[in-house]
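[1] Using only what follows, build the 3D model:
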Amino acid sequence: MTESTLTTSTGELRTWLIQRIAEYLEKDPGEIDTEATFEAQGLDSMAALTLCDDIEDQMGLVVEPTLAWDHPTIDELAEFLVTTAAEEH
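    Below you'll find the predicted structure:
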């Protein structure tokens, strides 16, 4: 496991996820709905895999490639990542 560059704050993770999803979808972060599914917002499988890579790089967590489908909203994913990071440390 590599050193995390993100804290395990749900708020910080939500903000980071919003920024990442907005970049993948070429949208303004204000257009991203944290309660809408990634699929409903237009996230494709390649972007979902890239998100997994970014999470691994930023948090030092190894995540499954199905992460965006197992935790399909930003809110759900942020909660999962906070819990997982706490269990890892």
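
[2] hey, let's count contacts and neighbours off CA atoms from now on
    OK.

[3] Looking only at stretch 55-73, what residues are buried by neighbour count?
    Residues 55-61, 68, 71-73 are the ones in stretch 55-73 that count as buried (16 or more other Cα atoms under 10 Å).

[4] Cross those residues against strands and list the overlap.
    For the buried residues of stretch 55-73, not one is inside strands, with DSSP state E as the criterion.

[5] so the most centrally placed residue in the chain is in which element?
    Nearest to the mean C-alpha position of the chain, by Cα atoms, centre = their mean, lies residue 17 at 4.6 Å. In this structure, residue 17 is located in helix 10-25 according to DSSP states H and E.

[6] And that helix, how far out from the chain middle?
    7 Å (Cα atoms, centre = their mean, to the nearest Å).

[7] Would you mind pulling the contact partners of it?
    6-7, 28-29, 31-32, 34, 42-43, 47, 51, 74-75, 78-79, 82 (Cα atoms under 8 Å, 6 or more residues apart in numbering).

[8] Just the buried ones from the residues you listed, in ChimeraX syntax?
    Of the contacts of helix 10-25, the buried ones go into a single ChimeraX selection, burial set by 16+ other Cα under 10 Å:
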select :29,32,34,43,47,51,74,75,78,79,82
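
[9] I have a second one here; can you model it like the first so I can compare?
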Amino acid sequence: MTTAPEHTVESLRTWLAACVASHLDKPADAVATDVPLTSYGLDSVYVLAIASELEDEFDVSLDPTIMWDNPTIDALSAALVAELASA
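    Below you'll find the model as predicted:
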């Protein structure tokens, strides 16, 4: 199965950075993609909100642990591409 063009690591990284930045009230380029989300002070409530936005945006049901198992935007982007490709 081929991943749809909109489901690339790069596009998911960009989307996630913008999503995290909106929760932090910062510009997307102020969010480093290789830093754990907890470093930005995002607690479990914010992480679950981001997971919910991911599910809505990409019409997929995610295991809640995906956010903890992949703590950076880079890691999460790669995991999501695999998850979306298998959906």
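
[10] Can you point out the buried residues in the helix holding residue 17 of structure 1?
    Buried residues in helix 10-25 of structure 1, counted by 16+ other Cα under 10 Å: 10, 13-14, 16-22, 24-25.

[11] Could you work out the most separated pair of these?
    Maximum pairwise distance among the buried residues of helix 10-25 of structure 1 (Cα to Cα): 22.0 Å, between 10 and 25.

[12] The nearest residue to residue 54 of structure 2 once chain neighbours are set aside and residue 78 of structure 2, how far apart?
    Leaving aside its sequence neighbours, residue 54 of structure 2 sits nearest to residue 60 (Cα to Cα, 6 or more residues apart in numbering; 7.7 Å). If you measure residue 60 of structure 2 against residue 78 of structure 2 using Cα to Cα, to the nearest Å, the figure is 15 Å.

[13] Farthest-apart pair in the contacts of helix 10-25 of structure 1, please.
    7 and 42 (27.4 Å).

[14] and residue 27 of structure 1, how far is that from residue 66 of structure 1?
    23 Å.

[15] who's in contact with residue 36 of structure 2?
    71-73 are the contacts of residue 36 of structure 2 under Cα under 8 Å, 6+ apart.

[16] With residue 43 of structure 1 instead?
    If you count contacts by Cα under 8 Å, 6+ apart, residue 43 of structure 1 has them with 21, 24-25.

[17] so which of those persist in structure 2?
    Retained in structure 2: none of the contacts of residue 43 of structure 1 (criterion both residues aligned by TM-score structural alignment, their matches' Cα atoms under 8 Å).

[18] Including distance to residue 88 of structure 1, could those residues go into a markdown table?
    Conversion of the contacts of residue 43 of structure 1 to a markdown table gives the following (distance: Cα to Cα, whole Å):
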| residue | distance to residue 88 of structure 1 |
| --- | --- |
| 21 | 25 |
| 24 | 28 |
| 25 | 30 |
